[in-house]
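> Just the structure for this:
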Amino acid sequence: MSKDNLKKATFAGGCFWCMVKPFDTLPGIASVVSGYTGGDTVNPTYQQVGSGRTGHTEAVQITYDPDIMSFAELVEIYWIQTDPTDASGQFADRGSSYRPVIFYHDEEQKEVAEASKKALQDSGRFKQDIVTTIEPANPFYPAEEYHQDFYKKNSAHYNRYSKGSGRVDFINHHW
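Here you go, the predicted structure:
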């Protein structure tokens, strides 16, 4: 993996704990960082974001090598982790800090995301509209250390949460 060629992809799909594992061990992935983006507060805390007053969304920022893993492939993996028909949050997590968003870092990513969203809508997989938004990337602030790689650090809690939130059953049923 060439460090000179690395790019960023930023996705919000509900609780960031559940968005790390699906990307973390894929070929071409240099890192997956849990954090906050899209708001007005500089370097917000988990408590500030959870209050709903900062405007931030929990997200993951992926550093990847596009020669090994394309942005289009990352977007396809992203869809499978989310309920793209729910604009009010994801699974048990409700509110704007859990809304589904693909944040694009350049025009190519924007075009890929828009085409993928249209293809998913046109596929008929879901009866409802695909409401995941596609927005320009904003400053990204890494979350506190205890949130990073949560699925590794606290696997029992992570497994209970991802199942109990409804995420696992939704993914198994719809994807």
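> can we go C-alpha only for contacts and neighbour counts from here?
Noted.
> ok, longest helix in this protein?
Ranked by number of residues, the top helix in the chain under DSSP state H is helix 107-123.
> List the contacts of that helix.
Contacts with helix 107-123, where a contact means C-alpha atoms under 8 Å, 6 or more residues apart in numbering, come from 71-72, 75-76, 102, 104, 129-130, 134-136.
> Now with 7 Å, please.
For helix 107-123, contacts defined as C-alpha atoms under 7 Å, 6 or more residues apart in numbering pick out 71-72, 75, 104, 129-130.
> what do you get for stretch 132-141?
Contact partners of stretch 132-141, identified using C-alpha under 7 Å, 6+ apart, comprise 35-38, 43, 84-85, 87, 100-105.
> roughly how far is that stretch from the heart of the chain?
10 Å (C-alpha atoms, centre = their mean, to the nearest Å).
> Just the terminal-to-terminal distance for that stretch.
Criterion C-alpha to C-alpha, to the nearest Å; first-to-last residue distance in stretch 132-141 is 21 Å.
> buried ones in that stretch?
Within stretch 132-141, the residues scored as buried using 16 or more other C-alpha atoms under 10 Å are 132-134, 137-138, 140-141.
> The longest helix of the chain: which residues count as buried?
Buried-residue list, helix 107-123, by 16+ other C-alpha under 10 Å: 109-110, 112-113, 116-117, 120-121.
> Out of those residues, give me the two with the largest separation.
Greatest spacing in the buried residues of helix 107-123, by C-alpha to C-alpha: 109 and 121 (18.2 Å).
> And this one, please, so the two structures can be compared:
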Amino acid sequence: MVKPFDTLPGIHSVISGYTGGTIANPTYEQVKSGKTGHMEAIQIQYDPEIFPYEQLLELYWTQVDPTDDGGQFFDRGSNYRTAVFFHDDTQRRLAEQSRARLEASGRFNQPIVTRLLPAAPFYPAEEEHQKFYQKHPQRYQQERSESGRDAFIVQTWGKTDEMDQHAAATHKKENA
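The predicted structure is shown next:
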């Protein structure tokens, strides 16, 4: 989930990590076990004047299967379920509206099961998990392809995350 957001105008940082569980500072192995209650997540620091929260939500929806309650693509388990974590009532309201628009769009035959949850303590993942797409580009691309994520994105949205990045940059220029 890092790459689609990482290089866009107004995005200051995208950190891989864990949130929502029962222990402080979990390790990847603990989270991967599914026993801590954490979910793998990203924390995005952004400038809302350049990249509004609504735009973060729009890009997020194009990167996940919001109808899959068992994980995402070949990553299975509760720690891989989709969720939007909100930090205040405004973000909660915007996330609810965004999810409702997606549900009403008729794009999916199954119900949207992505959770909208209050932000909980966020624990950055170990350094080896940060910016994985840059550190291991071939492995990253192979895993995206083999997982079915890229095929799902193209089938569902007709575009790839690189196309989303271009659209986001164009949106910024048009609204500057």
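> can you name the residues of structure 2 that the next helix or strand after the longest helix of structure 1 overlays?
Sequence order places strand 133-136 as the next helix or strand after helix 107-123 of structure 1, per DSSP states H and E. Alignment of strand 133-136 of structure 1 against structure 2: residues 115-118, by TM-score structural alignment.
> and residue 156 of structure 2, what pairs with it in structure 1?
With TM-score structural alignment as the criterion, residue 156 of structure 2 lines up with residue 174 in structure 1.
> okay, now that match: neighbour count?
Residue neighbour count, defined by other C-alpha atoms under 10 Å, stands at 11 for residue 174 of structure 1.
> can you pull out the strands in structure 2?
11-19, 39-46, 71-72, 75-76, 83-86, 115-118, 122-124 (DSSP state E).
> Include distance to residue 33 of structure 2 when you put those into a markdown table, please.
Shown next, in a markdown table, are the strands of structure 2 (distance: least, C-alpha to C-alpha, whole Å):
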| stretch | distance to residue 33 of structure 2 |
| --- | --- |
| strand 11-19 | 13 |
| strand 39-46 | 11 |
| strand 71-72 | 13 |
| strand 75-76 | 11 |
| strand 83-86 | 19 |
| strand 115-118 | 21 |
| strand 122-124 | 16 |
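> Can you say which of the ones you listed is nearest to residue 163 of structure 2?
Closest approach to residue 163 of structure 2 among those (C-alpha to C-alpha): strand 11-19, 16.8 Å.
> Name the residues of the closest one that are buried.
Buried, per 16+ other C-alpha under 10 Å, within strand 11-19 of structure 2: 11, 13-19.
> cool, stretch 65-73 of structure 1 as well?
By 16+ other C-alpha under 10 Å, the buried positions in stretch 65-73 of structure 1 come out as 65-66, 71-72.
> so when I look at residue 12 of structure 1, I'm seeing a strand, right?
Yes. The assignment for residue 12 of structure 1 is a strand, going by DSSP: H, G, I helix; E, B strand; the rest coil.
> can you pull the contacts of the nearest residue to it once chain neighbours are set aside?
Closest residue to residue 12 of structure 1 apart from its sequence neighbours, by C-alpha to C-alpha, 6 or more residues apart in numbering: residue 59 at 4.1 Å. Counting by C-alpha under 7 Å, 6+ apart, residue 59 of structure 1 makes contact with 10-13, 16, 34-37.
> of these, which stay in contact in structure 2?
Using both residues aligned by TM-score structural alignment, their matches' C-alpha atoms under 7 Å, structure 2 keeps these contacts from the contacts of residue 59 of structure 1: 34-37.
> sorry, back to before: which one of the strands of structure 2 lies closest to residue 32 of structure 2?
strand 39-46 (8.7 Å).
> Taking structure 1 as the reference, give the residue range the closest one aligns to.
Here strand 39-46 of structure 2 aligns to structure 1 at residues 57-64, judged by TM-score structural alignment.
> Kindly report the same for stretch 66-84 of structure 2.
Using TM-score structural alignment, stretch 66-84 of structure 2 pairs with 84-102 in structure 1.
> how long is that stretch end to end?
Using C-alpha to C-alpha, one end of stretch 84-102 of structure 1 lies 11 Å from the other.
> same deal with stretch 135-149 of structure 1?
Start-to-end, stretch 135-149 of structure 1 (C-alpha to C-alpha) is 25 Å.
> Tell me the counterpart of residue 114 of structure 1 in structure 2.
Residue 114 of structure 1 maps onto residue 96 in structure 2, by TM-score structural alignment.
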